[in-house]
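**Q** Prediction below, plus the sequence it came from.
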Amino acid sequence: MVSNPLLPPDLSTFLNRFSKDELYQIGLTIIQQSQYPIQLQQQIHHPGPSQLTPRRLSRPTRPSLENVSSIPRLMNHQSHCSIVRPLMEQQTTPVSSTPRRPASDSFDNSGGNRNRLAKHPRNNDHPPHYELIDQQHHPILASPHHQQHAFNLNILKHAVSNNLPSFFIIFDSSIDPSSIPSSIQVAIMLKKLFTNNQLPIKDLSMCVQAGARRFKFAVSDKADFLTLFNGTWPLEIEDKKFEVIKSRSLPDCLALVVRYVPSDIKQETARQQILKAIPAAVGFSTINYRHRQNSSYDIRFNVRSLEQYQTAPDLGRLAIGRHYLTLTSFYSGYRLTYCTACWKIGHMRSKCQSPTCCRKCLVPFINGVRHSCQGDNLKCAQCGGRHFSLNSNCPVVKQYKEELKLTVDKALASGAIKRPSPGELFRPYLQHANDFPVLNQAQVSSHPD
């Protein structure tokens, strides 16, 4: 059946004993037996993606011993070859399914290989692509440490906000309740009052009813606020007696600080020197720092005049005695987000479902706001201690402030938020003559529809 002149006569005679199917089975068995150790070694040293997890390797199908023993010896050669064992049986140490680390990756005392690894990191050392995208487009708004509180963007914006205080207008009790105007009517009355008294008030940012006879209104510009704060209000508005309640002090956005005043200068002397330079200065207070090595202090004060407030920081210096001291703006601390209903930190009243409680004893109000605390029965809404809920010595509040400061500083540095200023207005769009030039007839005809 097999006639090949290249084969020896005895081999041709031997092969003629078998049919084509038997020869095919013999050849297939020999090929499978010879390729099995190679396949097993490739699986160990080059595992696929699905074999990276530690699990038992699946062995390929080996030819049965009966088929191997049934193959006759070719050309009467004695088989003195050693039995080929699988690679798993030849190794004395257990083999993991994970790829082995190259020998050059071993660390020595010199640290040279460690530096090479730092210069050429592995692929699995890089974070996934979706994590990088998330860090680029959505800045981290949580504290870098293991924190208990999480801060969203609204909390961070509220922390750096510096809103101007509001004003309250209270109508006299002699006015009939049916004659009390609405909030829209009060806003119209105030605008007419500003116009009649020639007050340059741009606009009201808010006017809402805050009681049966009380209304709350505010402005968003520093100049407007100082005009209303320093001005004298009439006793009647459209034949209705009313009273305007102002803020007790100026906000922090109108405060300045004189830095590094020597301790040998008395505070009264420094205050008089500041009043000589800035006559509109009011509300003096002293700031002492424990971390300063030299004995000095700072003086904080508010300015009732917008022109003086804007001009003084531009000069940058203020003379007190023989010293020429630094003058800067005052930056207030980050504001806490807390609820005035349950007095817990982290949310506001609009997001709270709890009833309105007393800020001292946390007992819910009954019959409106009528409530009387029994002695010094204080209770903290954060930790349950015997102190106010927003006490700076509370451990929960202290931890919240520390985490908030770290998170806000990181958000400001990354540009996720910015520190706004009251009265900061966007520039109106100004159209110039050459912004939209008129097309001539030739240009119009060259681009038909």
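**A** That came through fine.
**Q** hey, let's count contacts and neighbours off CA atoms from now on
**A** Noted.
**Q** can you pull out the strands in the stretch 101-250 of the chain?
**A** Ranges of strands in the stretch 101-250 of the chain, per DSSP state E, counting those that start in this stretch, are 167-171, 206-209, 214-218, 242-245.
**Q** and the last one, what other elements does it pack with?
**A** Applying 3 or more C-alpha pairs under 8 Å, 6 or more residues apart in numbering; DSSP states H and E, we find strand 242-245 packed against strand 167-171.
**Q** helices and strands around the strand it packs on, which ones?
**A** strand 214-218, strand 242-245.
**Q** Which strands or helices does the following helix or strand past the last one pack on?
**A** This means strand 242-245. Using DSSP states H and E, the next helix or strand after strand 242-245 towards the C-terminus is strand 255-262. The contact analysis (3+ C-alpha pairs under 8 Å, 6+ apart) places strand 255-262 against strand 296-303, helix 306-315, strand 323-329.
**Q** one more time with 6 Å, if that's ok
**A** In terms of contact count using 3 or more C-alpha pairs under 6 Å, 6 or more residues apart in numbering; DSSP states H and E, strand 255-262 is assigned the packing partners strand 296-303, strand 323-329.
**Q** Name the single longest helix found in this protein.
**A** Across the chain, the helix with the greatest residue count (assigned by DSSP state H) is helix 20-45.
**Q** ok, back up a step: okay, the helices and strands packed on strand 255-262 in CSV with mean neighbour count and distance to His137 next?
**A** CSV is the format used below for the helices and strands packed on strand 255-262 (neighbours: other C-alpha atoms under 10 Å; distance: least, C-alpha to C-alpha, whole Å):
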stretch, mean neighbour count, distance to His137
strand 296-303, 21, 39
strand 323-329, 17, 32
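**Q** take a look at this one as well, against the first:
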Amino acid sequence: MPSSSPLSPSSVKDSKKNRKVKSTQEKVTNKRKEDQEQNEADTNTTTTNSQQNQPNTNSIEKLSISPLKRNQHDQTIETLDTPNAQPSKTHALPFEQLKRAVGHNLPCFLIDFDNNIAPRQLQSAIIACDMIQDHFIKNKLSINDFSVASFIGHRLKLGVNNMADYSKLIRTDKWPSTINGKKVSIVKPKFVPECFTLVVRYVPRQVSIGLVTEEIKRSISSADNFKQIIYSFNRPTNDYRFTVADLTEFEGALKFGRLYIANRFHPITQYLLWYITMFSIWTESPLS
């Protein structure tokens, strides 16, 4: 047998070095395996805890709304929130009637027919208006078209939307006595509308109510219904409102712009309800 050659010192050193490197690599590999196993254990523990903390899905399904009911509920909300959704019934107010009511609040005139006349024998409101307009034209009374025309039983209700036409119809005696051969009677408003109201301003407090009324009636004979405007704050003077039935006097007083009371001229303006409401809290007390 051949004899083995003895190892040199350098070979012994290299061998020891290789064993140390292998040992170190094995330690690192083992450490990595331990870390990986620890991570897997932690993950399993977390998953178990989360499953334990989750509520019972069966009980939730019992308490929750069924899909069909939820869909119906969503459709209902969507229908209500849709901007184009409109109510089934709409009540439109003609613009002319709204203009008359908001602009001047003028009362209507009533044409009474005989109650013994059958409703089918009465002319329609439109045809009756045309007949009345033709009658006024023949009698040289010029007014604009009526803004309100409707039958209430055997009564024809007529309205206008401006103060000039209203004043003409109040003062005239040229109303027709018959319409299409049927006798009628005219019922005129028995009060002066709010829009025919003037206000005299800055009257000293020491001036009596009687003197204010007397002085105004000397200038405006149709003045009536004197009332004091009471403000929510103290003022050194008083304001008084009153109605004027005659449109000529009403417009003349506004053009003149002032009235002579207690040796002084006081400004006069048209009564504006929205102005009083916006800038003061007021009540009215009739003057004796």
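**A** Looks like it arrived, so ask away. Because the structure is predicted, anything quoted here is derived from the model rather than measured.
**Q** Please name the residues that touch the residue mapped onto Tyr331 of the first structure from the second structure.
**A** Under the alignment (TM-score structural alignment), Tyr331 of the first structure pairs with Leu272 of the second structure. For Leu272 of the second structure, the contact set (C-alpha atoms under 6 Å, 6 or more residues apart in numbering) is empty.
**Q** roughly how far apart are Leu272 of the second structure and Gly103 of the second structure?
**A** Between Leu272 of the second structure and Gly103 of the second structure the distance, using C-alpha to C-alpha, to the nearest Å, works out to 11 Å.
**Q** Reformat the strands of the stretch 101-250 of the first structure as JSON lines; add distance to Gln39 of the first structure and mean neighbour count.
**A** Formatted as JSON lines, the strands of the stretch 101-250 of the first structure follow (distance: least, C-alpha to C-alpha, whole Å; neighbours: other C-alpha atoms under 10 Å):
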{"stretch": "strand 167-171", "distance to Gln39 of the first structure": "85", "mean neighbour count": "19"}
{"stretch": "strand 206-209", "distance to Gln39 of the first structure": "79", "mean neighbour count": "17"}
{"stretch": "strand 214-218", "distance to Gln39 of the first structure": "81", "mean neighbour count": "20"}
{"stretch": "strand 242-245", "distance to Gln39 of the first structure": "89", "mean neighbour count": "16"}
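**Q** Next, format these as JSON lines and append distance to Thr311 of the first structure.
**A** Formatted as JSON lines, those follow (distance: least, C-alpha to C-alpha, whole Å):
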{"stretch": "strand 167-171", "distance to Thr311 of the first structure": "27"}
{"stretch": "strand 206-209", "distance to Thr311 of the first structure": "29"}
{"stretch": "strand 214-218", "distance to Thr311 of the first structure": "25"}
{"stretch": "strand 242-245", "distance to Thr311 of the first structure": "29"}
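**Q** In the first structure, what stretch matches stretch 183-202 of the second structure?
**A** With TM-score structural alignment as the criterion, stretch 183-202 of the second structure aligns to 241-260.
**Q** what's the span of the matching stretch from first residue to last?
**A** Separation of the first and last residues of stretch 241-260 of the first structure by C-alpha to C-alpha is 49 Å.
**Q** in that stretch, what counts as buried?
**A** Within stretch 241-260 of the first structure, the residues that qualify as buried by neighbour count (16 or more other C-alpha atoms under 10 Å) are 242-244, 250-260.
**Q** any chance of those residues in JSON lines, with distance to Asp176 of the first structure too?
**A** Listed next are these as JSON lines, based on distance: C-alpha to C-alpha, whole Å:
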{"residue": "Phe242", "distance to Asp176 of the first structure": "13"}
{"residue": "Glu243", "distance to Asp176 of the first structure": "16"}
{"residue": "Val244", "distance to Asp176 of the first structure": "19"}
{"residue": "Leu250", "distance to Asp176 of the first structure": "34"}
{"residue": "Pro251", "distance to Asp176 of the first structure": "35"}
{"residue": "Asp252", "distance to Asp176 of the first structure": "39"}
{"residue": "Cys253", "distance to Asp176 of the first structure": "40"}
{"residue": "Leu254", "distance to Asp176 of the first structure": "40"}
{"residue": "Ala255", "distance to Asp176 of the first structure": "42"}
{"residue": "Leu256", "distance to Asp176 of the first structure": "46"}
{"residue": "Val257", "distance to Asp176 of the first structure": "49"}
{"residue": "Val258", "distance to Asp176 of the first structure": "52"}
{"residue": "Arg259", "distance to Asp176 of the first structure": "55"}
{"residue": "Tyr260", "distance to Asp176 of the first structure": "57"}
